[in-house]
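Q: how would this look folded up:
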Amino acid sequence: MPELPEVETTRKGIKPYTHQQTVAKVVVRQPKLRWPVPTNIAQMEGQLIESVRRRGKYILLETSAGTAIIHLGMSGSLRIVDDGIAPEKHDHVDFIMDTGKTVRLHDPRRFGAVLWTQQNPLKHKLIRSLGPEPLSDDFNADYLYEVSRGRSMSIKQFIMNGHVVVGVGNIYACESLFMSGISPKWQAGKVSKARYQKLVEQIKIVLAKAIAQGGTTLKDFVQVEGKPGYFKQELNAYGRAGERCNNCESTIKQITQGQRSTFYCGKCQR
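A: As a prediction, this is how the structure comes out:
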């Protein structure tokens, strides 16, 4: 599943082709995505895209008439193609600009979404209860410490909770905990503020580095130009079960938490 760095990479990739550009036509070839694509998304036609924002894993194309809310789901991607390029099997929605460029949603599993709202998109039911952005000032050790008190869930599951903080997916949770020296098995409510300070710092560093390098290479993710990201080659824990720890040469372990694989070093992370 594309995580926050991949979605931010996508947002940056489509922005030069959409920001301050007029939507000539919206073509919906397959309306049955995770939720039905609303027919009133046609109201976007003839509108200038005034802003290309991201909130969590949602990309927001804002116009004066309303906002298109796009989620990439498990396998979705947005690609830039020239108008007139024939769609492939899993190309479900096109946003055709009057420049001749098209933003095309490709989604083999159809778990993505294209929605339309005429209200403030940040108050949409899918967005309004999301936690703070991890790279914002609102996400800090004081906040994380306070909301963790009394929580018995593991620290890894806690930071992956989108109502606590958005966008810290499985890969980045494993990496941030490794860099912080915190065991993923610790109860969130028992982690000290000092350790949360280090964890917040590492989450910001890991995510910023992944964004700068174009997202993590996953089986289903490609950038808008069709190129994969490059962060995977620098992973210290995720996907390295049985390999030597880069710090202490102990063996990286793998366990399951919340139906997700967790990778960590039992010596470095305590």
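
Q: contacts, neighbours, all on C-alpha from now
A: Fine.

Q: which residue sits closest to Leu105, ignoring its sequence neighbours?
A: Take Leu105 and drop its neighbours on the chain: the residue closest to it by C-alpha to C-alpha, 6 or more residues apart in numbering is Leu78, 4.7 Å away.

Q: cool, and Trp116?
A: Using C-alpha to C-alpha, 6+ apart, the closest residue to Trp116 is Ala68 (4.7 Å).

Q: residues contacting the one you found?
A: Neighbour list for Ala68: 41, 44, 60-62, 114-117 [criterion: C-alpha atoms under 8 Å, 6 or more residues apart in numbering].

Q: just to revisit the earlier point, can you tell me how far the residue nearest to Leu105 sits from Gly239?
A: Per C-alpha to C-alpha, to the nearest Å, Leu78 is found 26 Å from Gly239.

Q: higher neighbour count, these two?
A: For the pair Leu78 and Gly239, the greater number of neighbours falls to Leu78 (28 against 18), based on other C-alpha atoms under 10 Å.

Q: how would you label Glu175: helix, strand or coil?
A: Classification of Glu175 using DSSP: H, G, I helix; E, B strand; the rest coil returns helix.

Q: quick one more, to check against the first:
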Amino acid sequence: MPELPEVETVRLGLVPALEGQVIKEVTVRRRDLRLPVPLDFEDRVRGFTVLSLRRRSKYVLVELETKETIIIHLGMSGRIRIEQGNPGEPDKHDHIELITESRQCIRFGDPRRFGFVDIIPAGAVETYPSLAKLGPEPLGDDFTAQFLCDRLRNKTTSMKAALMDQRLVAGLGNIYVNEALFRAGISPQKQAGKLTKAKAGLLVDVIKKVLLEAIESGGSSLKDHRRTDGELGYFQHSFQVYGREGEPCQQCGSAQIQRIVQQGRSTFYCSSCQQ
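A: This is a model prediction of the structure:
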């Protein structure tokens, strides 16, 4: 599933194509996505100007001049690509198409249909079911060492599980939690409530750094992720533990990267460097 850096990369690609543009044409080829595309979606989007695009966790939010908001979630295999001028024939799995007044064609495709595109009334973003219980953004000012310590106090769950909880912090996923815990020298199996204030400060800084590096690299392209121009992200070439089971640790050189399963997801770590 695309994580925060991949979704932010998509948002950044959409900004020059959509922001300030009037959406002249809307085509919905298939409505039965994870959430059905509203029957009046076309009428609520066509002819209106896009005011801004922002991201909340793993969701792209497109605000229209009507104050309604289009919410886009890529699911497991969703992609958004932008085509200029006269677009070619849509792909088999291109379900939604927007064309702007400057002839930018934005296509949402999703072979597995675990993603969705919805539109909600003005003022309903904060109470939207998928967004209402999310924690703070990890790149925001509210995500601090003190906040992390307060939220982890007395928790008996593992550090890996805690950071994957979207109610604690929004947008982190398996790849970047693995990488951040390694860089911070924290075992993914460590009891979350035992994290010290010093380690919490280090972890917060590392999480922000890893995410920013990944965004700068266009995200990680392991299977489905592509930027809006069709190019691959390349942060996967910077992985220090993720997917490196059995390889020598790049930091200590003496231990091999191990893999365990936590909550049904693969965890990669160095037992020597992470305590």
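
Q: how much space is there between the aligned partner of the residue nearest to Leu105 of the first structure in the second structure and Thr267 of the second structure?
A: Using TM-score structural alignment, the equivalent of Leu78 of the first structure in the second structure is Ile80. Here the criterion is C-alpha to C-alpha. By it, Ile80 of the second structure lies 29 Å from Thr267 of the second structure.

Q: As TSV, the contacts of Ala68 of the first structure with distance to Gln20 of the first structure would be great.
A: Putting these into TSV (distance: C-alpha to C-alpha, whole Å) gives the following:
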residue	distance to Gln20 of the first structure
Ile41	18
Met44	13
Leu60	14
Leu61	11
Glu62	10
Val114	20
Leu115	20
Trp116	19
Thr117	19
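
Q: ok, these in the second structure: which stay?
A: Counting by both residues aligned by TM-score structural alignment, their matches' C-alpha atoms under 8 Å, the second structure reproduces these contacts from those: 60-62, 114-117.

Q: can you list those in a markdown table and add secondary structure, neighbour count and distance to Val224 of the first structure?
A: Shown next, in a markdown table, are these (DSSP: H, G, I helix; E, B strand; the rest coil; neighbours: other C-alpha atoms under 10 Å; distance: C-alpha to C-alpha, whole Å):
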| residue | secondary structure | neighbour count | distance to Val224 of the first structure |
| --- | --- | --- | --- |
| Leu60 | strand | 22 | 16 |
| Leu61 | strand | 24 | 16 |
| Glu62 | strand | 24 | 19 |
| Val114 | strand | 24 | 17 |
| Leu115 | strand | 17 | 20 |
| Trp116 | strand | 24 | 22 |
| Thr117 | strand | 17 | 25 |
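
Q: out of the contacts of Ala68 of the first structure, who's nearest Arg151 of the first structure?
A: Nearest to Arg151 of the first structure out of the contacts of Ala68 of the first structure is Leu60 (C-alpha to C-alpha; 32.4 Å).

Q: In contact with the closest one, which residues?
A: By C-alpha under 8 Å, 6+ apart, the residues touching Leu60 of the first structure are 51-54, 67-70, 121.

Q: Contact partners for Val210 of the second structure?
A: For Val210 of the second structure, counting by C-alpha under 8 Å, 6+ apart, the contacting residues are 176, 179-180.

Q: so what corresponds to Ile159 of the first structure in the second structure?
A: Ile159 of the first structure maps onto Leu163 in the second structure, with residues paired by TM-score structural alignment.

Q: Would you agree that match is in contact with Gly171?
A: No. Applying C-alpha atoms under 8 Å as the test, Leu163 of the second structure and Gly171 come out as separate, 9.7 Å apart.

Q: Between those two, which has more neighbouring residues?
A: Under the criterion of other C-alpha under 10 Å, the comparison of Leu163 of the second structure against Gly171 puts Gly171 first, with 27 against 24.

Q: any idea which helix or strand carries that one?
A: Counting by DSSP states H and E, there is no helix or strand that carries Gly171 of the second structure.

Q: What distance do you get for it to Ser158 of the second structure?
A: For Gly171 of the second structure, the distance to Ser158 of the second structure equals 18 Å [C-alpha to C-alpha].

Q: try Leu33 of the second structure
A: Distance of Leu33 of the second structure to Ser158 of the second structure, given as C-alpha to C-alpha: 34 Å.

Q: again, but for Ile207 of the second structure
A: Distance from Ile207 of the second structure to Ser158 of the second structure, counting by C-alpha to C-alpha: 17 Å.

Q: about what we covered before: tell me which residue of the second structure lines up with the residue nearest to Trp116 of the first structure.
A: Under TM-score structural alignment, Ala68 of the first structure pairs with Ile70 in the second structure.

Q: ditto for Glu45 of the first structure
A: Aligning on TM-score structural alignment places Glu45 of the first structure opposite Arg46 in the second structure.

Q: Around its match, how many other residues sit close by?
A: Counted with other C-alpha under 10 Å, Arg46 of the second structure comes out at 17.

Q: So it sits against Gln21, correct?
A: No. Applying C-alpha under 8 Å, one finds Arg46 of the second structure not in contact with Gln21, separated by 11.3 Å.

Q: all strands in the stretch 101-250 of the second structure, in order from the N-terminus.
A: Applying DSSP state E, counting those that start in this stretch to the stretch 101-250 of the second structure gives strands spanning 104-109, 116-120.

Q: possible to save those strands as a markdown table with distance to His225 of the second structure?
A: Shown next, in a markdown table, are those (distance: least, C-alpha to C-alpha, whole Å):
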| stretch | distance to His225 of the second structure |
| --- | --- |
| strand 104-109 | 12 |
| strand 116-120 | 16 |
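
Q: So which elements touch the helix or strand where the match of Leu78 of the first structure lies?
A: According to DSSP H and E, Ile80 of the second structure maps onto strand 79-84. Under the contact criterion of 3 or more C-alpha pairs under 8 Å, 6 or more residues apart in numbering; DSSP states H and E, strand 79-84 of the second structure touches helix 4-18, strand 104-109.

Q: once aligned to the second structure, how far is the lengthiest helix in the first structure on average?
A: Scanning the first structure for the helix with the most residues, using DSSP state H, yields helix 193-212. Helix 193-212 of the first structure differs from its equivalent in the second structure by a mean of 0.6 Å after superposition (mean C-alpha distance after the TM-score superposition for the first structure).

Q: Which part of the second structure matches the helix or strand following that helix?
A: For helix 193-212 of the first structure, the following helix or strand on the C-terminal side (DSSP H and E) is strand 252-257. Using TM-score structural alignment, strand 252-257 of the first structure lines up with residues 257-262 of the second structure.
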